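> I'd like to go over a predicted model; first the sequence, then the structure.
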Amino acid sequence: MSTSEFDSFRPPEPAGGKRRKGKRSKRRGGGSGSDGSREMPMVPDAEFTSYYGRPVVKAPPWGHEVAAYLFLGGVAGGSGLLAAGAQLTGRKTLRRNTRLSALVAVGLGAVALVKDLGRPERFVNMLRTVKLTSPMSVGSWILSFFSAGIGVAAVFEIDRMTGERIPLGPLRPVLRALEGPAGLEAAVFAAPLAVYTAVLLTDTATPTWNAAYRDLPFVFVSSASLAASGLAMITTPVSESGPARNLAVIGAICDLISARVTEHRMDPVTREPLHEGAPGRMLEWSERLAAAGGLGALLGGRHRGVAALSGLALLAASALLRFGFFEAGKESARHPRYTIEPQKRRLAARRAAGITDDSITTAG
């Protein structure tokens, strides 16, 4: 008799053991449709789960480093846009703080990404080609171009802060000439950096992530606005943080609306992980903090202490949203029903619409 690792998943043997050879059990009593002389079918209706109760799709092997990268990419992208606005409107303190915030965030995000990849050269290998159909390939180039622009602009800010004591030598005039164009170049790639990670998640087979493919980019843009404006309100005096406060109010409203719209347009089953366990608690607190931070920025943002507390709430709301949605997707991949039940509904809808002659549906 052969054995395997799946024997523990076999259903228990019925009471009385196996039937003997040559003996056929007969049904007596003649129930409905039975004449008592023939054997009637005894197999119950099958209810599909999955083989041995195993997941249907493989859960993504990503750890918390990827969730941190999702958050830090939003901080960097939003800060890059705020820095460009401050540059064009002459707000020097806001420009400096948002440039430095973007540099730190993109640097930490790159470290988290490389840690998840395992070896730094794997990131370099992704830059050997450009594949427009791959969110990871496109995202690697977006990250690189943004980092180059914001790096040049931030280095000049640091040099200015130290009284030009950094030993740059002949590079200083070059950096001075490139500072403005580099800041605007970073702004071009700031929004894509904040949103491409949403495309990266929804392009997978993970049920909860994939179900939000139409609306998750809007949620991530709003989340990036919360993070960047919140960080600017913490680091910048209220005399120059007016644009950050305005962005915080707009971002909070858009965040709450886009999250609700996204859930409403998802399959009822695939949105269940967004309300259960640790992911549900994180997303619930994200909504509360976004609302509190937005109200604080609107009503008391001109007071330094209120502005700082509101900014902290917005920053936490953005982080909880990214981590919560990330964990909800991983949870949905562990249970077969989150894959099978939406598929059955989509198949039934196609058949009801008369689509029965393609590779997905059949007339059966």
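Yep, that arrived.
> contacts, neighbours, all on C-alpha from now
Fine.
> buried sites along stretch 54-65?
55-57, 59, 65 (16 or more other CA atoms under 10 Å).
> cool, and stretch 117-134?
123, 126.
> now do the end-to-end distance for it.
Distance across stretch 117-134, first residue to last, is 16 Å (CA to CA, to the nearest Å).
> which other residues reach it?
Stretch 117-134 is contacted from outside by 114, 137-138, 140-141, using CA atoms under 8 Å, 6 or more residues apart in numbering.
> just put those in CSV and tack on distance to G31 and secondary structure.
Output for the contacts of stretch 117-134, formatted as CSV (distance: CA to CA, whole Å; DSSP: H, G, I helix; E, B strand; the rest coil):
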residue, distance to G31, secondary structure
V114, 68, helix
S137, 65, helix
V138, 66, helix
S140, 68, helix
W141, 71, helix
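> farthest-separated two in these?
V114 and V138 (16.3 Å; CA to CA).
> nearest to H303, of the buried residues of stretch 54-65?
E65 (35.3 Å).
> any idea how far the closest one is from F323?
10 Å.
> reformat the buried residues of stretch 54-65 as a markdown table; add distance to R351 and secondary structure.
Shown next, in a markdown table, are the buried residues of stretch 54-65 (distance: CA to CA, whole Å; three-state DSSP):
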| residue | distance to R351 | secondary structure |
| --- | --- | --- |
| P55 | 26 | coil |
| V56 | 23 | coil |
| V57 | 24 | coil |
| A59 | 30 | coil |
| E65 | 42 | helix |
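> one more to weigh against that first structure:
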Amino acid sequence: MSPKGSRGDRPMVPPADFRSYYGRPVVRPAVWTHDVAAYLFTGGLAAGSALLAAGGDATGRPALRRAGRTTALGALLASTYFLVADLGRPERFHHMLRVAKPTSPMSMGTWILSAFGAAAGVSAVAEAAPLLPAPVGRLITPLGTAGQYAAAATAPALATYTAVLLSGTATPSWHAAYPDLPFVFAGSALASGAGVGLLGAPVSQAGPARRMAVLGAALELYGAHRVETSKGILSEPYTQGRPGRLLRAGRALTALGVAGALLGRRSRVVSGLSGLSLLAASLATRFGIFEGGMASARDPKYTVVPQRERLARRAAAD
């Protein structure tokens, strides 16, 4: 019998938690290793450095241009290494260039990386023009400038296509974050490029790098906040365990980096420490996002509970 004044029967047991067979994942976790997480970082660093080089050249700051060009090429080579390491065999990268498939982020990313690489390579080689014979130097200098701006034009796509790549998978917390991951990755790329400028240029030439740091930090912190707070249960993997520690460290290092960039305008040491902080923040953020998605795929509740919630909302609407 129901208690006096109550309507219907009271539930006698609490709602059951979901458990899969033997605790096995419902969604197969991505087979990617930490080479992919490193690729996310180096790709963003290359993109941010290319934008830094273009800004330094456009405003007559040769130290910024030089730091951006050389870092863009170095980060690109590292990105290529990590990508090939993940693919397993070098020829697989070549085979992906046989076709261009607009619906495939991996296919488009391969072409973006290749186009960016050609432009950034020419741009970096042009920095050696003063060491070359005069006729060769006069020829390569304008080619380097053209390559530099071509790399800068390709940089936004290089910085953000990996966000599309992650969110296009069935990994629950990556897929749920598809509107916000591009903000995180674009901001992280700008912040890391700013870090290169703060490290590689004297304070008298670091003005554009400081402005990049502020813009990048704002985009990154906004996107990360959205990822960690607006996805319901799918935000949990980004706030717990190793992913949570990495993302919190990224936020703290970003704040320190921006503060140092703004307050250390006359100090080469403070400016350099600010640049290191921004680079470390970008690395921590990329690895935190990677680890958070992998954690959500390993736990079956992050697949089933959101599905049940969607079905309940649909039933209520009907």
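Noted; the coordinates are in hand. All figures in this text were calculated on a predicted structure; none of them were measured in a lab.
> what's the TM-score here?
Once the chains are laid over each other, their TM-score by TM-score structural alignment, normalised by the length of structure 2 reads 0.92; 307 aligned residues with a CA RMSD of 2.0 Å.
> quick one: which two of the buried residues of stretch 54-65 of structure 1 are the most distant?
Maximum distance among these (CA to CA): 24.9 Å, for V56 and E65.
> got a list of what L178 of structure 1 touches?
152-153 are the contacts of L178 of structure 1 under CA under 8 Å, 6+ apart.
> trace it over to structure 2, please.
Matched by TM-score structural alignment, L178 of structure 1 corresponds to L143 in structure 2.
> that match: which element?
Assigned by DSSP states H and E, L143 of structure 2 belongs to helix 134-167.
> residue range for whatever helix or strand comes next after that helix in structure 1?
Note on helix 134-167 of structure 2: by DSSP H and E, the next helix or strand toward the C-terminus is helix 172-176. Aligned using TM-score structural alignment, helix 172-176 of structure 2 spans residues 207-211 in structure 1.
> show residues contacting the matching stretch.
In contact with stretch 207-211 of structure 1 (CA under 8 Å, 6+ apart) are residues 201-204, 266-267, 270-271, 273, 325, 328-329, 332-333, 338-339.
> which among the residues you listed count as buried?
Buried, going by 16+ other CA under 10 Å: 201-203, 266-267, 270-271, 273, 325, 328-329, 332-333, 338-339, out of those.
> of the residues you listed, which is the nearest to S147 of structure 1?
Out of those, the member with the shortest distance to S147 of structure 1 (by CA to CA) is L201, at 21.9 Å.
> what's the closest non-adjacent residue to the closest one?
Nearest residue to L201 of structure 1 in three dimensions, chain neighbours excluded: W209, at 5.9 Å (CA to CA, 6 or more residues apart in numbering).
> go on, F146 of structure 1?
Closest residue in space to F146 of structure 1, ignoring its immediate chain neighbours: A186 at 4.7 Å, by CA to CA, 6+ apart.
> what sits against that neighbour?
Applying CA under 8 Å, 6+ apart, the residues near A186 of structure 1 are 80, 145-150.
> most surrounded residue in those?
The most crowded member of those, judged by other CA atoms under 10 Å, is G80 (34 neighbours).
> give me the element the residue nearest the centre of structure 2 is part of.
Geometric centre of structure 2, nearest residue: F185, 3.3 Å, by CA atoms, centre = their mean. Secondary structure assignment for F185 of structure 2, by DSSP H and E: helix 181-200.
> corresponding residue for D299 of structure 2 in structure 1?
By TM-score structural alignment, D299 of structure 2 lines up with H335.
> I figured its match hits A59, correct?
No - between H335 of structure 1 and A59 there is no contact, the gap being 9.8 Å when judged by CA atoms under 8 Å.
> how about the helices in the stretch 201-350 of structure 1?
207-211, 216-235, 242-265, 277-300, 304-332, 337-352 (DSSP state H, counting those that start in this stretch).
> the longest one vs structure 2, average offset?
Going back to what we said before, that points to helix 304-332 of structure 1. Its aligned residues in structure 2 lie a mean 0.6 Å from helix 304-332 of structure 1 after superposition (mean CA distance after the TM-score superposition for structure 1).
> how distant is that helix from the center of its chain?
Here helix 304-332 of structure 1 is found 12 Å from its chain centre; the criterion is CA atoms, centre = their mean, to the nearest Å.
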